[in-house]
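# With the input below, show me the fold.
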Amino acid sequence: MPRWTGTWLEGPGVTLGELRSPDTWPGSRLGLPREGRGAVATFSVRVIAFLADIAASGLASGLVLAFLAHPTDKQRQAAGLAVLFVESALLVALTGQTLGMRVTGLQVLRLEDPTRVPGLATGIIRTVPLIASLGLVGFFTKDGRGLHDLAAGTVVVRSS
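Sure, this is the predicted structure:
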C-alpha cells in the first residue's frame, strides 16, 4: 500500500474526548451551569417537548377542523401549522414555555435578560425559523442552540 494512504487511514491519533476541553460544555460560553437548573437542555429532551407540542397542536387543530364539513389535506396541514405557530409564539412570549416544555421541565430564556419572559416579538422571531426549519432538526451549535434560538437571542434550559 502506498505510504500516503497509511497516513489518512490511521486517523488523527486522538479521540473525540481528547479534542474537547474538560472545561467546556454546552452553555459554558454563555455562562450557564454544566447540569441542573439553568443548564442547556439536551437534544433528546427538546425533541420530546417538541413532539408533545405537535401532539397538542394536532388535537387543537382537530377541534378547529371539526367545524368544517370535509377538510382537505391542505386545510389540515395549514391548521396544524397555524395552531403550532400560535401555541409556540404566544406561550413562549407569555410564560417562556410551550406545553411540551412545561411537561419536560424546559424553559426559554432571553440571553440579554434571563429574568424577563421572552415577550411577543421574541416569541414570534423564535417561532418562524422553528416552523420553517422542521427539516433541519438536529442542527445545533456547540451551546445547544438551534437556528430559531440564534435568530431570537434565546437558549432553552432546564427549569427544574
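
# going forward, measure contacts and count neighbours with C-alpha atoms only.
Noted.

# So what's the residue count around the residue nearest to residue 25 when sequence neighbours are not counted?
Distance criterion C-alpha to C-alpha, 6 or more residues apart in numbering; nearest residue to residue 25, sequence neighbours excluded, is residue 34 at 6.3 Å. Applying other C-alpha atoms under 10 Å, we find 15 residues neighbouring residue 34.

# secondary structure element for residue 100?
helix 99-104 (DSSP states H and E).

# Quick check: buried residues in that helix?
Across helix 99-104, burial judged by 16 or more other C-alpha atoms under 10 Å covers 99, 100, 101, 102, 104.

# can you put those in CSV and add distance to residue 144?
Shown next, in CSV, are these (distance: C-alpha to C-alpha, whole Å):
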residue, distance to residue 144
99, 20
100, 18
101, 15
102, 19
104, 16
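
# Proceed likewise with the subsequent sequence, for comparison:
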Amino acid sequence: MPTQSPQRFGDLAPSAWPGERLGLPESGPSSVARPGRRILAIIIDWALAALPAYALIGGRHPELWNILFFAILQIVFIPTIGGSIGHRVCGLRVVPIAGGWVGPWRPAVRTLLLVLVIPVLVWDSDQRGFHDKIAGTVLIRS
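This is a model prediction of the structure:
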C-alpha cells in the first residue's frame, strides 16, 4: 500500500481564476477585486488622507501625517462600512475569509502591514496581498 508524502510548498496546482481556492466566483459580485479597482481605491484613500495632512497641518513632515490619516481612515471605515471610502467608491469591500464581521483587529493588522508597502507588493495566485493573508481577509467586489 503506497503512502502519500506530505504536500510540499509549491505542489498546489495553479488556480483557474483568482479566488477559486477561496470558493469565490470568477467574476461579478463577491469575486476577488482586480488590480485596477484596487489601485484607484488606494489613490482615493491616499488623496483623502492628504487633504488634512497637507492643507490643515502642513509643517515639516506632512507625509507622516498623511500616513497617520490614511491609517485612521482604514481602521475606522473597514469595520464600520465594510471598506475604506476608496473601496466603497470603487465597489469593493473587505471581508474575512472565515466569514462574519471583520472586527477591529483585522483592519488594524491589515493597515499596519499596508503602510509598510512591501507586503502589498507580494501577492498570491488569489491576488491577496501579504497584508490580507496575515489579517485573514480578502478584498472583493460588492
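
# what packs against the helix holding residue 100 of the first structure?
If you count contacts as 3 or more C-alpha pairs under 8 Å, 6 or more residues apart in numbering; DSSP states H and E, helix 99-104 of the first structure packs onto helix 43-65.

# and after the helix it packs on, which helix or strand comes next?
helix 73-95.

# outside of that following helix, which residues touch it?
The contact list for helix 73-95 of the first structure, computed with C-alpha atoms under 8 Å, 6 or more residues apart in numbering, reads 53-54, 57-58, 60-61, 64-65, 97-99, 108, 117-124, 126-128, 131.

# 7 Å - rerun?
54, 57-58, 61, 97-98, 108, 117-120, 122-124, 127 (C-alpha atoms under 7 Å, 6 or more residues apart in numbering).

# Mind checking which of those residues are buried?
If we count by 16+ other C-alpha under 10 Å, these have these buried: 54, 57-58, 61, 97-98, 108, 117-119, 122-124, 127.

# Onto which residues of the second structure does the helix holding residue 100 of the first structure map?
Mapped onto the second structure using TM-score structural alignment, helix 99-104 of the first structure spans residues 85-90.

# Kindly report the same for stretch 34-47 of the first structure.
Counting by TM-score structural alignment, stretch 34-47 of the first structure sits on residues 26-39 of the second structure.

# distance between the ends of the matching stretch?
With C-alpha to C-alpha, to the nearest Å as the measure, the first residue of stretch 26-39 of the second structure is 20 Å from its last.

# In it, which residues are buried?
For stretch 26-39 of the second structure, burial by neighbour count (16+ other C-alpha under 10 Å) applies to 30, 31, 32, 33, 34, 37, 38.

# Need those in a markdown table (columns: distance to residue 127 of the second structure).
Below are the buried residues of stretch 26-39 of the second structure laid out as a markdown table (distance: C-alpha to C-alpha, whole Å):
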| residue | distance to residue 127 of the second structure |
| --- | --- |
| 30 | 14 |
| 31 | 11 |
| 32 | 7 |
| 33 | 8 |
| 34 | 8 |
| 37 | 13 |
| 38 | 11 |
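
# I figured residue 125 of the first structure hits residue 152, correct?
Yes: if you go by C-alpha atoms under 7 Å, residue 125 of the first structure and residue 152 touch, sitting 5.5 Å apart.

# And the corresponding residue of the first structure for residue 134 of the second structure, how close does it get to residue 130 of the first structure?
Under the alignment (TM-score structural alignment), residue 134 of the second structure pairs with residue 151 in the first structure. Remark: distance between residue 151 of the first structure and residue 130 of the first structure (C-alpha to C-alpha) = 10 Å.

# Counting neighbours around each, name which of those two comes out higher.
Neighbour count, other C-alpha under 10 Å: between residue 151 of the first structure and residue 130, residue 130 has more, with 20 against 16.
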